[in-house]
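**Q** sequence unknown, structure follows:
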């Protein structure tokens, strides 16, 4: 199976494992840990139903499958999700982040007023509060568009897409590190080497960008930490983009297969579906689609649609 389809299945299955226990605390999950696929719970959804994390990733994949990087089209698909349940399990929304919701309303206003030209510059008005994990969770499909481009050309489209909802440079840096990490996994590097190379590439960008010291401080753990020795108490499954990526990497570096990676992510608590989603794509790339438990994959909502979308996107960019 091609890596695009593998990753889309990996992120959406993981998302679905986390959905029933979203917002539960770590203490609650330590007492009743998730050990297999569940249903209902937080949102009363059947087993295998994915959240906005996957839906918005699929919307980006659909846009890129047109063969273009088109911010207007990407914005329209975000709007379509909020207004019509686009790419949800049953064309009905049951979960959407507050920042994402507010940002999509702003996109609707811009397009309604004929101000599409402002889309590429949304990051210029970003605030530090625009650092939720809503861009990170959906960013993987952008790999298909970027894969053959020089690394120095990756940050601009990543930041432009991220800024449709989360425009701060910190969010863009996390998305960049994550995508480069996935790229190196696709090229069959070990997870240790993949992170080493991605960190080096992020540092190259940071030197050129000359970011304020507080940004370097915020990214310090992502850049320096040995996630294989970091204690579980030092990571948080939160909605903050930096902590979300730290938690996903911690899970990847403290597990030896897809199943254990995802369960570790979910059982960190709080933003369970997104932590799992962010860990799920690289875990599937690392261990293969065959590593996804068969009963999890069988239960996944719209599984055949996801496979068709992944194959179509991979075909457009010859991945």
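**A** Structure received. If you're wondering where the values come from, they're calculated on a predicted model, not measured in any experiment. Numbering: from 1, shown residues only.
**Q** Every contact and neighbour count from this point should use C-alpha atoms.
**A** OK.
**Q** ok, residue 239 - contacts?
**A** 132, 133, 271, 274 (Cα atoms under 8 Å, 6 or more residues apart in numbering).
**Q** swap that for residue 103, please
**A** Contacts of residue 103 (Cα under 8 Å, 6+ apart): 164, 165, 166.
**Q** Now tabulate those residues in JSON lines and tack on neighbour count and distance to residue 287.
**A** Shown next, in JSON lines, are those (neighbours: other Cα atoms under 10 Å; distance: Cα to Cα, whole Å):
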{"residue": "164", "neighbour count": "24", "distance to residue 287": "32"}
{"residue": "165", "neighbour count": "28", "distance to residue 287": "31"}
{"residue": "166", "neighbour count": "30", "distance to residue 287": "30"}
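**Q** Turn these into JSON lines, columns for distance to residue 150.
**A** Putting the contacts of residue 103 into JSON lines (distance: Cα to Cα, whole Å) gives the following:
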{"residue": "164", "distance to residue 150": "23"}
{"residue": "165", "distance to residue 150": "25"}
{"residue": "166", "distance to residue 150": "24"}
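**Q** let's bring in a second model and compare:
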């Protein structure tokens, strides 16, 4: 049995997240039935825009070229966070979001695949992510509290895979760091989901980890409605080995915890408000599809894609965890190559950078731990 290296797991996770994102983007917001009708069956790979050549005008609020292998804001934010780690080269907190992530969004043009142009990430990210700029750059709010008042969604969770990878094999540390960092962006169960997703990615890096052990690690740390939702979805996933039969049961299991309601494009009046009783939909479903697919990348990600609704983020999360479990070889090379070319992104460069940072941070943690041990020994006379 070959032991995967840290580098292989980080590459698998970041490339896997981007692949899931690009596959889910063109069918985001629709039901499984609508997806089947539009594409003549389930999505099994890269597809074109939902509205074909009318993608610029069909939805004026989102004039984006989703499809054809283009990644979305999930990947743009993930790569921005990797660049923050490359600058700080240590653990991050809410102040790092203010000092480093916001400048990445408003001062560093990058290629935006869905706009087919070089632009600031700010010009692509959605309103819940623009909140970071409004609150931190213009409002000068305390970064630890800046997430309060934002809509509660998966906005912070969707790009937290790097936190789990820097804390590889240490889910509790990943959870704590992500909860701190996400305080600048989200509150309530949105912030909680960021912590639990990072923990799941870290747990996937443990040698010998499985889909079941990842979910167990997530449940050990999750709180309130997020924990209850993951439990319900995991129970619903039990016994299913094919996403086709699991689509309805997983949706039914997460529905009591999801505030958006049955029509994703017309959210309920109580949608996305803080609550200890609720959960975002994306993370529990991603974990559920991971269980249904037994951790297999293709099966887990395609299950997430064909689930519909916010499926680009669901598939991003499923892809990040499955990629960390099995390394880059688990991610279909043809998909990764086509997506990298279509999106004009080097999907491997961020992984190379983050692997180096992870090793540096571990060395710093080791030195800090030893200094603490020595001080405590003197303190106690041991």
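**A** Sure, I can see it. Just so we're clear, the structure is a prediction, and the values are computed from it rather than from any experiment.
**Q** What is the burial count for residue 40 of structure 1?
**A** 14 (other Cα atoms under 10 Å).
**Q** try the one 10 residues further on
**A** For residue 50 of structure 1, the tally of surrounding residues (other Cα under 10 Å) stands at 30.
**Q** which residues touch the residue mapped onto it from structure 2?
**A** Correspondence of residue 50 of structure 1 to structure 2, assessed by TM-score structural alignment: residue 71. Residues near residue 71 of structure 2 by Cα under 8 Å, 6+ apart: 18, 19, 21, 22, 25, 113, 114, 339, 343.
**Q** Residue 7 of structure 2 now?
**A** Neighbours of residue 7 of structure 2 in contact, by Cα under 8 Å, 6+ apart: 351, 352, 355.
**Q** Of the residues you listed, which qualify as buried by neighbour count?
**A** 351, 355 (16 or more other Cα atoms under 10 Å).
**Q** May I see the contacts of residue 7 of structure 2 arranged in CSV, with secondary structure as well?
**A** Putting the contacts of residue 7 of structure 2 into CSV (DSSP: H, G, I helix; E, B strand; the rest coil) gives the following:
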residue, secondary structure
351, helix
352, helix
355, helix
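**Q** what about the helices in the stretch 51-200 of structure 2?
**A** 73-88, 94-96, 102-107, 127-132, 161-166, 171-182, 188-204 (DSSP state H, counting those that start in this stretch).
**Q** Name the residues of the first one that are buried.
**A** By that I understand helix 73-88 of structure 2. Buried, per 16+ other Cα under 10 Å, within helix 73-88 of structure 2: 73-86.
**Q** Throw those into CSV and include distance to residue 284 of structure 2, thanks.
**A** Listed next are these as CSV, based on distance: Cα to Cα, whole Å:
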residue, distance to residue 284 of structure 2
73, 20
74, 17
75, 20
76, 23
77, 21
78, 20
79, 23
80, 25
81, 23
82, 24
83, 28
84, 27
85, 27
86, 30
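**Q** Closest to residue 224 of structure 2 out of the residues you listed?
**A** Distance to residue 224 of structure 2 across the buried residues of helix 73-88 of structure 2 (Cα to Cα) is lowest for residue 74, with 25.3 Å.
**Q** Contact partners for that closest one?
**A** Residue 74 of structure 2 neighbours (Cα under 8 Å, 6+ apart): 18, 21, 158, 159, 312, 313, 316.
**Q** What's the end-to-end length of stretch 236-249 of structure 2?
**A** 6 Å (Cα to Cα, to the nearest Å).
**Q** Make a markdown table out of the helices of the stretch 51-200 of structure 2 and add distance to residue 320 of structure 2.
**A** Converted to a markdown table, those look like this (distance: least, Cα to Cα, whole Å):
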| stretch | distance to residue 320 of structure 2 |
| --- | --- |
| helix 73-88 | 11 |
| helix 94-96 | 23 |
| helix 102-107 | 22 |
| helix 127-132 | 20 |
| helix 161-166 | 7 |
| helix 171-182 | 14 |
| helix 188-204 | 7 |
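**Q** Show me the one of those that comes nearest residue 144 of structure 2.
**A** Across those, closest to residue 144 of structure 2 is helix 94-96 (Cα to Cα), at 5.4 Å.
**Q** can you tell me the mean distance of that closest one from structure 1 after alignment?
**A** The superposed helix 94-96 of structure 2 is, by mean Cα distance after the TM-score superposition for structure 1, a mean 4.6 Å from where its aligned residues fall in structure 1.
**Q** tell me which strands and helices that helix is in contact with?
**A** Here helix 94-96 of structure 2 touches helix 171-182, going by 3 or more Cα pairs under 8 Å, 6 or more residues apart in numbering; DSSP states H and E.
**Q** before we move on, back to that, using CSV, lay out the contacts of residue 71 of structure 2 together with secondary structure and neighbour count.
**A** Shown next, in CSV, are these (DSSP: H, G, I helix; E, B strand; the rest coil; neighbours: other Cα atoms under 10 Å):
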residue, secondary structure, neighbour count
18, helix, 32
19, helix, 33
21, helix, 34
22, helix, 34
25, helix, 34
113, coil, 25
114, coil, 23
339, helix, 26
343, helix, 21
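**Q** and residue 40 of structure 1, what pairs with it in structure 2?
**A** So, by TM-score structural alignment, residue 40 of structure 1 is matched to residue 49.
**Q** Relative to residue 372 of structure 2, how far out is residue 380 of structure 2?
**A** Residue 380 of structure 2 is 12 Å from residue 372 of structure 2, by Cα to Cα.
**Q** between these two, which one's more packed in?
**A** residue 372 (12 against 7).
**Q** Let's verify the more buried one: helix, strand, or coil?
**A** Going by three-state DSSP: residue 372 of structure 2 is helix.
**Q** and it, what pairs with it in structure 1?
**A** Under the pairing rule here (TM-score structural alignment), residue 372 of structure 2 has no equivalent within structure 1.
**Q** Next: residue 337 of structure 2.
**A** In structure 1, residue 337 of structure 2 lands on residue 298 (TM-score structural alignment).
**Q** Could you pull up the contacting residues of its match?
**A** Contacts of residue 298 of structure 1 (Cα under 8 Å, 6+ apart): none.
**Q** so it sits in a strand?
**A** No: under three-state DSSP, residue 298 of structure 1 sits outside any strand and is assigned helix.
**Q** element containing residue 229 of structure 2, please.
**A** Assigned by DSSP states H and E, residue 229 of structure 2 belongs to helix 224-237.
**Q** how much space between residue 30 of structure 2 and residue 356 of structure 2?
**A** For residue 30 of structure 2 relative to residue 356 of structure 2 (Cα to Cα), the value is 39 Å.
**Q** ugh, wrong one, I meant residue 205 of structure 2
**A** Taking Cα to Cα, one finds residue 205 of structure 2 at 16 Å from residue 356 of structure 2.
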